[in-house]
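Participant: Could you work out the structure for the sequence below:
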Amino acid sequence: MGTHVIKMPDIGEGIAEVELSQWHVKVGDLVVEDQVLADVMTDKAMVDIPSPVHGKVIALGGQPGEVMAVGSVLISIEVEGAGNLKESAALAPVAAQEPPAAPKVETVAESKPAAAAGPRPAPVCQGPMVAREADERPLASPAVRKHALDLGIQLRLVRGSGPAGRVLHEDLEAYLAQGQSNASAPAAAAYAQRHDEEHIQVIGMRRKIAQRMQDATQRAAHFSYVEEIDVTAIEELRAHLNEKHGASRGKLTLLPFLVRALVVALRDFPQMNARYDDEAQVITRLGAVHVGVATQSDVGLMVPVVRHAEARSLWDSAAEISRLANAARTGKASRDELSGSTITLTSLGALGGIVSTPVLNLPEVAIVGVNKIVERPMVIKGQVVIRKMMNLSSSFDHRVVDGMDAALFIQAIRGLIEQPATLFVE
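Facilitator: You can find the predicted model right below:
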């Protein structure tokens, strides 16, 4: 027998260290070639580290949350063959994927992870439930934990069929099918006292998000501006275009119209399409409009980038937004797809509330926030009429952007949205 030492691979672009986010194996597990061993986190994306060999895990090189240097020992695997020590970098990392969730209507703001390519075998449950210690935290994605909470299932009682006993959505369904759900408990149990606590280590993507948000609020001088917009006309146009071209070109949401409005408005307000290097004290205004579209995933908020929005049609923008959102939610977005934005668009979809205060995506100087559409009575030419209204809640870096310019910029977007023909008049 021999020992195969797998070292932390060079993920590229000058990255010297990465954070070990999660193990999918433990000491004593038998692994096969291409099986995912661990998730690691760069400053932008989560990636899977697969095994290049068959064998038995004999040592792990770190703990979740630990920052590891490229080239350090990641894992040691006992393999058949000569007894010499073999070393290798892990196979080229691939985008990490979460297990598929139950079908759900998706918005830019909220979704369950999409199904991975290819059929997934049905979970193999060796029993209706498994006993764990009260303080033992089973392996499961955030989406599975929320699903279990919604179903009233104690996750520690569910047998996991994923790698290293990871609990999948299918395992929850199998648990329910065997009649072990807490939903079958007496109604009085719903009013029982609870004394349990859950301690969640802030690691991986959540730690990166926390660091970026803290950095943004400490370094930039945020101010927000809110404007009400009548979206009745553009919603009518969107419905008409979907009815006429939806089957052949795909359905349009409001987002590609907003991207187009940004592109047109930025022609007169180039100071908004900029990055500010506060250390060098240099503002860089860009001609290209690379729109970051804030997208919620199971591992946290990600901002994939629609590049060269100024050169895209409505349907081209819509297709790219959909592709990037799906890539972000399933962990397949590349580093390039998650960096390089010049201005960000953020939306919580139907959950958008009335007003929000978006945090800047540094080093950008502007972020446009979209709130939900509601029908309200409005007075137009002395008549009370029902209109579809929406607020834009946007934030700016006051070190670079003056309040008057911010207001004029949002008013320009408002004019374009309320008179949608002007979006396409050159």
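
Participant: switch to C-alpha atoms for all contacts and neighbour counts from now on
Facilitator: Noted.

Participant: where along the stretch 101-250 of the chain do the helices fall?
Facilitator: 142-151, 169-177, 204-219, 232-249 (DSSP state H, counting those that start in this stretch).

Participant: elements contacting the last one?
Facilitator: Under the contact criterion of 3 or more C-alpha pairs under 8 Å, 6 or more residues apart in numbering; DSSP states H and E, the helices and strands touching helix 232-249 comprise strand 383-397, helix 403-418.

Participant: what angle separates that helix from strand 383-397?
Facilitator: Counting by axes from the mean of the first three to the mean of the last three C-alpha atoms, to 10 degrees, helix 232-249 lies at 80 degrees to strand 383-397.

Participant: Give me the distance from the next helix or strand after helix 232-249 to the chain's centre.
Facilitator: Following helix 232-249 in sequence order, the next helix or strand is helix 255-266 (DSSP states H and E). Computed by C-alpha atoms, centre = their mean, to the nearest Å, the separation of helix 255-266 from the middle of its chain amounts to 22 Å.

Participant: quick one: contacts of helix 255-266?
Facilitator: Under the criterion C-alpha atoms under 8 Å, 6 or more residues apart in numbering, residues 272-273, 289, 291, 309-310, 314-315, 317-318, 321, 345, 409, 412-413, 416-417, 423 lie in contact with helix 255-266.

Participant: Go again with 7 Å.
Facilitator: 272-273, 289, 309-310, 314, 317-318, 409, 412-413, 416-417, 423 (C-alpha atoms under 7 Å, 6 or more residues apart in numbering).

Participant: let's see this one next to it:
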Amino acid sequence: MGRYIFRLPDIGEGIAEAEIVAWHVKVGDTVEEDGRLADMMTDKATVEMESPVSGTVVEVAGEAGDVIAIGSPLVVIEVEGAGNEEGARNQSAPAPKADVVAERIEVETPDAEDVDRAVTAASASSARADVVAEPVKKAPESTPIPAQADSAEARKPTPAPQTSHAKVLASPAVRQRARDLGIDLSEVRPAEDGRVRHGDLDAFLSYNATGGFQPAGVKGRDEQVRVIGLRRRIAENMAASKRNIPHFAYVEEYDVTALEEARAQLNSGRGANADGRPKLTMLPFLITAICKLLPKYPMLNAHYDDEAGVVTRYGSVHLGMAAQTPGGLMVPVIRDAQDRNLWQLAAEITRLANAARDGSAKSSELSGSTITVTSLGPMGGVATTPVINRPEVAIIGPNRIVERPMFVKGADGVERIEKRKLMNISMSCDHRVVDGWDAASFAQDLRKLIEAPALILAG
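Facilitator: Prediction:
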């Protein structure tokens, strides 16, 4: 029997190390040739390592979240024959075959020179969550003290917890209310006569509202969660964006009553995928309106290379669409959004969102956006301050639609109060490149399109 040392191969140009995202084997497992060993995430991709030999796993290089240098031993496998242990210190395993390394997600900027500027990457599949919840390992417990190793301290009885036996004066109704709230009446200071009243309970609750008092309930256990894989990438990229980009936010209110009516008319009598066309949501209208305006505001559809001091304005709109997945936030990209109609946009939104969630999105579909739209749908809140998808310079976030009374001037010039559907749209911009005047002007021009949906549909 011999040992085969499988070293982490060179899995990408310029890659010096990779993070262990998930193990598919453990010590003692039998693995077949081409069997799955581990998922490794680099700055560019998540790849699946497969065994070049058959045998029994006798060593692994670490745990999920650990970073391994290229060329370092990843797995040691006991094999029939001599193995490769002899002289293995001075050689690296050959690069895996193309069908062995299964690329899942690649995150890179359009110029492929600054991978750290990408917003997100994805794990091999949604089944392999990138945030691995695993309790911190406890240190080995000390050996119990033998009975003969007695001492005066060991013989001391453990004191019982002190409890208050003082008689508390209170009416049955007050006692019942205190029990329902989980309040120990001995902790409540009565205002007068030494008798606890409802007002004293109210004062106790008010005084302790900041956290000193907690009603009785089920207490969960503390847990530490390692931030690894996609969640770590998100954390690093969001921190870099906020650290390097001076954000400013602009929020404007839009009357979307007419737009919602037009959307309902276009969807009327049309089920999902009827005639090959999906039902329309608000997003295709918003994206179409944005694409119509960006030629007038080229500084919003741009990348800023702060190291080179160069702003690249893009003629095409490659629109990033923030999507929540089981592993974390991802940003699939609608290529050449300006060339698609409402139904094509709706179909592409659905396709990309599903691909991001199930892990089937291609690397080219998750990089290269020039401006991003982020929406939480019905949970969109009143206003948001989204973080810019670096190296982009702007991100747009529609919020929740609400109904409110408004003064509306009729054709006769008389103002009347009507129930209208209103929505706030938030923008975050890079103040190094975009001025507040530009953002405000863009928002006002966007209002003209949103509140007159015929202009959105016009060629």
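
Participant: care to give me the TM-score?
Facilitator: In this superposition the chains share a TM-score of 0.73, using TM-score structural alignment, normalised by the length of the first structure; 344 aligned residues with a C-alpha RMSD of 2.9 Å.

Participant: quick revisit: any idea which of the helices of the stretch 101-250 of the first structure is most buried?
Facilitator: helix 169-177 (a mean of 20; mean count of other C-alpha atoms under 10 Å).

Participant: Mind checking the helices of the stretch 101-250 of the first structure for the one nearest to K44 of the first structure?
Facilitator: helix 204-219 (8.0 Å; C-alpha to C-alpha).

Participant: what span of the second structure lines up against that closest one?
Facilitator: Aligned by TM-score structural alignment, helix 204-219 of the first structure falls on residues 229-244 of the second structure.

Participant: ok so, going back, quick one, which of the helices of the stretch 101-250 of the first structure is nearest to I15 of the first structure?
Facilitator: Of all these, it is helix 204-219 that lies closest to I15 of the first structure, at 14.9 Å by C-alpha to C-alpha.

Participant: so how far is that closest one from its chain's centroid?
Facilitator: With C-alpha atoms, centre = their mean, you get 15 Å for helix 204-219 of the first structure.

Participant: and D10 of the first structure, what does it touch?
Facilitator: D10 of the first structure touches V70, counting by C-alpha under 7 Å, 6+ apart.

Participant: S88 of the first structure: which of the helices of the stretch 101-250 of the first structure is closest?
Facilitator: Among the helices of the stretch 101-250 of the first structure, helix 204-219 comes nearest to S88 of the first structure, with 24.3 Å by C-alpha to C-alpha.

Participant: mean deviation of that closest one from the second structure?
Facilitator: Superposed on the second structure, helix 204-219 of the first structure shows a mean distance to its aligned partners of 1.2 Å (mean C-alpha distance after the TM-score superposition for the first structure).

Participant: what's that helix in contact with?
Facilitator: E19, S21, M41, D43, G65, V299, G300, L360, L362.

Participant: for stretch 400-408 of the first structure, same thing?
Facilitator: Y225.

Participant: Let me know how buried the aligned partner of W437 of the second structure in the first structure is, in neighbour terms.
Facilitator: In the first structure, W437 of the second structure lines up with M404, judged by TM-score structural alignment. Using other C-alpha atoms under 10 Å, the number of residues around M404 of the first structure comes to 8.

Participant: which residues does the residue most central in space within the first structure contact?
Facilitator: Nearest residue to the geometric centre of the first structure (C-alpha atoms, centre = their mean): S297, 3.0 Å. Taking C-alpha under 7 Å, 6+ apart, we find S297 of the first structure in contact with A328, R329.

Participant: and it, what pairs with it in the second structure?
Facilitator: That one, S297 of the first structure, aligns with T325 by TM-score structural alignment.

Participant: Next one: its match relative to R231 of the second structure, how far apart?
Facilitator: Applying C-alpha to C-alpha, to the nearest Å, the value for T325 of the second structure to R231 of the second structure is 11 Å.
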